[in-house]
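**Student:** Quick one, what's the 3D model for this:
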Amino acid sequence: MRAKDIMSTDIVTVSPESTVEEAAKLMADREISGIPVINSQNDLVGIITEGDLLGKHKRISPPGYIEFLGGIVFTESQDEFFEQLRKYVATQVKDLMSDQVVTVGPEAGIEEIATTMDQKNVKRLPVVGEGKLLGIVSRADLLKALL
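**Tutor:** Below you'll find the model as predicted:
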């Protein structure tokens, strides 16, 4: 069996300009844990997950610093803090989504799909052909195929 045989083709998607609230409502209403983000040409540009939404609401800790000669010297990287802050104030999907999406092609076998999910620690794999979103394989789809 291949990805094209087990993937769901009735896919819920959002655009990068959709609001975070719209994406969260879709996930809750459809009882799904992640939504592919596609542009107007049906190109996969990202994915937004429950983890992204929950991460938006976690406590943000500013980087450590010391005062030295009347100035501030940061003892930790500020990059992570500013990334967390950017996500905290996100209102559009494009500001919260992951743009590094793990995907498989339609010809990927079950073993490749299972291995990829395990190694990359993902719960769903968009199926992409020629840059276009064709479907999505979830863990549930994979389990059904294995039965």
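**Student:** From here on, just use CA atoms for contacts and neighbour counts.
**Tutor:** OK.
**Student:** ranges for the strands of this protein?
**Tutor:** Secondary structure of the chain (DSSP state E): strands at 34-38, 44-49, 65-68, 71-74, 124-129, 132-138.
**Student:** got those as TSV, with distance to Glu17 and mean neighbour count columns?
**Tutor:** Listed next are the strands of the chain as TSV, based on distance: least, Cα to Cα, whole Å; neighbours: other Cα atoms under 10 Å:
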stretch	distance to Glu17	mean neighbour count
strand 34-38	9	24
strand 44-49	12	24
strand 65-68	36	10
strand 71-74	35	11
strand 124-129	20	22
strand 132-138	18	22
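**Student:** looking at those, which is closest to Leu96?
**Tutor:** Of all the strands of the chain, it is strand 44-49 that lies closest to Leu96, at 7.1 Å by Cα to Cα.
**Student:** and for comparison, fold this next one:
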Amino acid sequence: MGKIFSLENNLEERNSSQRSRNEEREEEEKGKEKQLEKVSEKGDELPDSPEGYLESTPTPNKKYEFFESCLWITIRDLMTRDVVTIQEDTPLEEVFSLFGKLPYHTFPVVNTKNELVGIIDIDIILEILLLCLVPRAKHTPLTAIRSLGGKAEDVMITHPVTIPLDATLKDASDLMMKYRFDRVCVSENGKLAGIISKKDLVKEICRRRKKGGTGGTGGKRGKDDAEG
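**Tutor:** Model (predicted):
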């Protein structure tokens, strides 16, 4: 008799557990139906299949696609064309004055044909101006030549690194990051065509980011954008 009673209790517990599971499933189904109803009320069309739902769900990568497109913008649309240059026969005192007045760290040096023959950066100027504070034991032939020079061509860096007009934003950024340049001269057939700076690149990327990747390829930038 006790065994029959125990068996009946076990059967009742199993039935009760089964009913609980069934009720939980019913509640889950109702919850899903309510969620679908809410989506339908918002006017969103539901896909016919799970595959369609996955296809209709936007992937995180899509909103970053325009960043990749930024990499292939040509620098001819971003560079500064109206460049402040130094003639190769400019006296050093005028070069010093130019560095003191303008906020640039480098200046291209050109000849009378506007051919790029070199650059002068602020490190060279500082080295010349402070040469008297450097111990003679640390003087190099180059610093001695520069200290005795009287013109821009005497102190400039010859054969500067340049980038062509058809280079991309990615090309320019890679070059600047590799050599830690703030500005790079843009050349066309050996002549100075303009200057591209890190600030130019940052401004263009930020502008496109605000517009969500839409808009034009950008226009010509002013001198302030090429500040280095």
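**Student:** mind giving me JSON lines with the strands of the first structure and columns for distance to Glu107 of the first structure?
**Tutor:** Output for the strands of the first structure, formatted as JSON lines (distance: least, Cα to Cα, whole Å):
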{"stretch": "strand 34-38", "distance to Glu107 of the first structure": "20"}
{"stretch": "strand 44-49", "distance to Glu107 of the first structure": "18"}
{"stretch": "strand 65-68", "distance to Glu107 of the first structure": "52"}
{"stretch": "strand 71-74", "distance to Glu107 of the first structure": "49"}
{"stretch": "strand 124-129", "distance to Glu107 of the first structure": "9"}
{"stretch": "strand 132-138", "distance to Glu107 of the first structure": "12"}
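**Student:** And those: which comes nearest Lys58 of the first structure?
**Tutor:** Closest to Lys58 of the first structure of the strands of the first structure, according to Cα to Cα: strand 44-49, at 14.8 Å.
**Student:** Now do the closest one and strand 132-138, the angle between them.
**Tutor:** Relative orientation of strand 44-49 of the first structure and strand 132-138, computed by axes from the mean of the first three to the mean of the last three Cα atoms, to 10 degrees: 30 degrees.
**Student:** one step back: so which of the strands of the first structure gets nearest Val89 of the first structure?
**Tutor:** strand 44-49 (15.5 Å).
**Student:** For the first structure, which segments count as helices?
**Tutor:** Along the first structure, the stretches classed as helices by DSSP state H are 3-6, 20-30, 50-55, 79-88, 110-120, 139-146.
**Student:** Give the aligned range of stretch 36-53 of the first structure in the second structure.
**Tutor:** Residues 108-125 of the second structure are matched to stretch 36-53 of the first structure when aligned by TM-score structural alignment.
**Student:** Ignore what I typed, I meant stretch 86-106 of the first structure.
**Tutor:** Using TM-score structural alignment, stretch 86-106 of the first structure corresponds to residues 145-165 of the second structure.
**Student:** residues in contact with the closest residue to Ile120 of the second structure other than its chain neighbours?
**Tutor:** Closest residue in space to Ile120 of the second structure, ignoring its immediate chain neighbours: Met156 at 4.9 Å, by Cα to Cα, 6 or more residues apart in numbering. Counting by Cα atoms under 8 Å, 6 or more residues apart in numbering, Met156 of the second structure makes contact with Val109, Gly118, Ile119, Ile120.
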